[in-house]
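[1] No letters, just coordinates:
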């Protein structure tokens, strides 16, 4: 689960086996049916469920952990190999997916990763200037008129910082509104600190800003809305489930 994105059909088969184990026990001929929706079974115990792991979210969390190692440039051989082989001069999220099927599975969680992660800019090589959240937000949203004149909307922060010629960054001439936004943006950039000798530092909210699969799982699972009405009170449900397991 930490290397391959499980197919929906595989998860369905595993969930089916878990349901049979929970409701039938050792009696394979038992036909009482499910006592409650599987979504409720997967809820945390303190929310009325049994805390059975949601395999889809757990699988996603384990793969996002690999993505975090990649963006953090962890000192492991596969991270260094992928950066040097595919992304020496480009931002991964703005590039066409390349590499093994395993790596493409990991890349499919770019959006999930960047929803939670924040970046302390170093050399800016892993951050999209216009489309990533940095400098207080997404610059394409904050300066839409100026972004329309960008010569490369997928440029990295490093790409924008290096040229001294506006013509290398924007399609000139700028409109009046774009010029106003350019002045505002330059003011923000002058207050920012860049270090071309350091890598970008990606972090997650939580203890020591380190990525945690359990925290990721809890965050994602807590946002799942229960679409089923509760027909059994939590304590009664847990009691019934325990009886089934005995």
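    Thanks, I have it. Since we're looking at a predicted model, the values are computed, not measured.
[2] C-alpha from now on. contacts and neighbour counts both.
    Fine.
[3] Could you give the number of residues near the closest residue to residue 178 other than its chain neighbours?
    Closest residue to residue 178 apart from its sequence neighbours, by Cα to Cα, 6 or more residues apart in numbering: residue 146 at 4.3 Å. By other Cα atoms under 10 Å, 22 other residues sit near residue 146.
[4] what's the distance between residue 146 and residue 184?
    10 Å (Cα to Cα, to the nearest Å).
[5] same deal with residue 16?
    Counting by Cα to Cα, the separation of residue 16 from residue 184 is 57 Å.
[6] Also residue 197?
    Relative to residue 184, and taking Cα to Cα, residue 197 is found at 27 Å.
[7] now do residue 36
    In terms of Cα to Cα, residue 36 sits 56 Å off from residue 184.
[8] And the two? Which one has more around it.
    residue 36 (17 against 12).
[9] for the helix or strand encompassing residue 179, which positions count as buried?
    If you go by DSSP states H and E, residue 179 is part of helix 176-191. Neighbour-count burial for helix 176-191, counted by 16 or more other Cα atoms under 10 Å, picks out 178, 181, 182, 185.
[10] let's bring in a second one:
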């Protein structure tokens, strides 16, 4: 039978607790660091291995629940990671249109900002780059749209146009890889 509540035990010593680390929170924090490395495609051998082994077909992490027990543990906290992060879109390949927080730098995913439109989405796991390529409503949504969904589509199109203009500004000749002879 426990002698003290776990919440009290993990309180820092200076605040009257025992200062014991909550291992579950510590583990989640370390797993989130792994997710950060994966989504930012850091130049680390194990990151390259994960992308090559599990996601070379263009599917993004979290859309398929496969891999080692270690990787599946990372994916268990993916939703929490997405809730806490704001994405700075580079090429849009590893950013999900509906689930990641990319609109106006806010911590609010498109599925929450445009819930009626999201209910008509054909693919809930589409990346931003694929959405920009297949931006016709019949490719992205089940038609016909409701009046509210159509007005949300107009707003989402505005967000995507702003993003597309920003991406075109980022991809200039200066940013392209240079040929070496």
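    Received it, and whenever you're ready, just let me know what you need. The structure presented is a predicted model; accordingly, all values stated were derived computationally and were not measured.
[11] What span of the second structure is stretch 68-86 of the first structure aligned with?
    Under TM-score structural alignment, stretch 68-86 of the first structure corresponds to residues 36-54 of the second structure.
[12] circling back to that earlier point, so the helix holding residue 179 of the first structure corresponds to what in the second structure?
    The alignment places helix 176-191 of the first structure over residues 147-162 of the second structure (TM-score structural alignment).
[13] Please enumerate the helices of the second structure.
    Residue ranges of the helices in the second structure, as given by DSSP state H, are 6-9, 23-39, 45-54, 69-76, 78-84, 110-113, 115-118, 128-133, 137-140, 147-170.
[14] Take those helices and write them to CSV, including distance to residue 94 of the second structure.
    Shown next, in CSV, are these (distance: least, Cα to Cα, whole Å):
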stretch, distance to residue 94 of the second structure
helix 6-9, 37
helix 23-39, 7
helix 45-54, 11
helix 69-76, 15
helix 78-84, 12
helix 110-113, 15
helix 115-118, 19
helix 128-133, 8
helix 137-140, 18
helix 147-170, 14
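[15] Go through these and pick out the most buried.
    Of the helices of the second structure, the one with the most neighbours on average (mean count of other Cα atoms under 10 Å) is helix 115-118, at a mean of 19.
[16] Residue in the first structure paired with residue 8 of the second structure?
    Match for residue 8 of the second structure (TM-score structural alignment): residue 40.
[17] Against residue 217 of the first structure, how distant is residue 166 of the first structure?
    44 Å.
[18] what does residue 49 of the first structure give?
    16 Å.
[19] What of residue 126 of the first structure?
    25 Å.
[20] So what's the residue count around the spatially closest residue to residue 80 of the first structure that is not a sequence neighbour?
    In this structure, residue 80 of the first structure finds its nearest non-sequential neighbour in residue 73, 7.1 Å apart by Cα to Cα, 6+ apart. Residue 73 of the first structure sits with 17 neighbouring residues when counted by other Cα under 10 Å.
[21] again with residue 76 of the first structure
    10.
[22] Residue in the second structure paired with residue 219 of the first structure?
    Matched by TM-score structural alignment, residue 219 of the first structure corresponds to no residue in the second structure.
[23] Confirm residue 219 of the first structure sits in a strand?
    No - Residue 219 of the first structure is assigned helix when assessed by DSSP: H, G, I helix; E, B strand; the rest coil, not a strand.
[24] The equivalent of residue 155 of the first structure over in the second structure and residue 133 of the second structure: what is the separation?
    Superposed on the second structure with TM-score structural alignment, residue 155 of the first structure falls opposite residue 126. Residue 126 of the second structure is 11 Å from residue 133 of the second structure, where distance means Cα to Cα.
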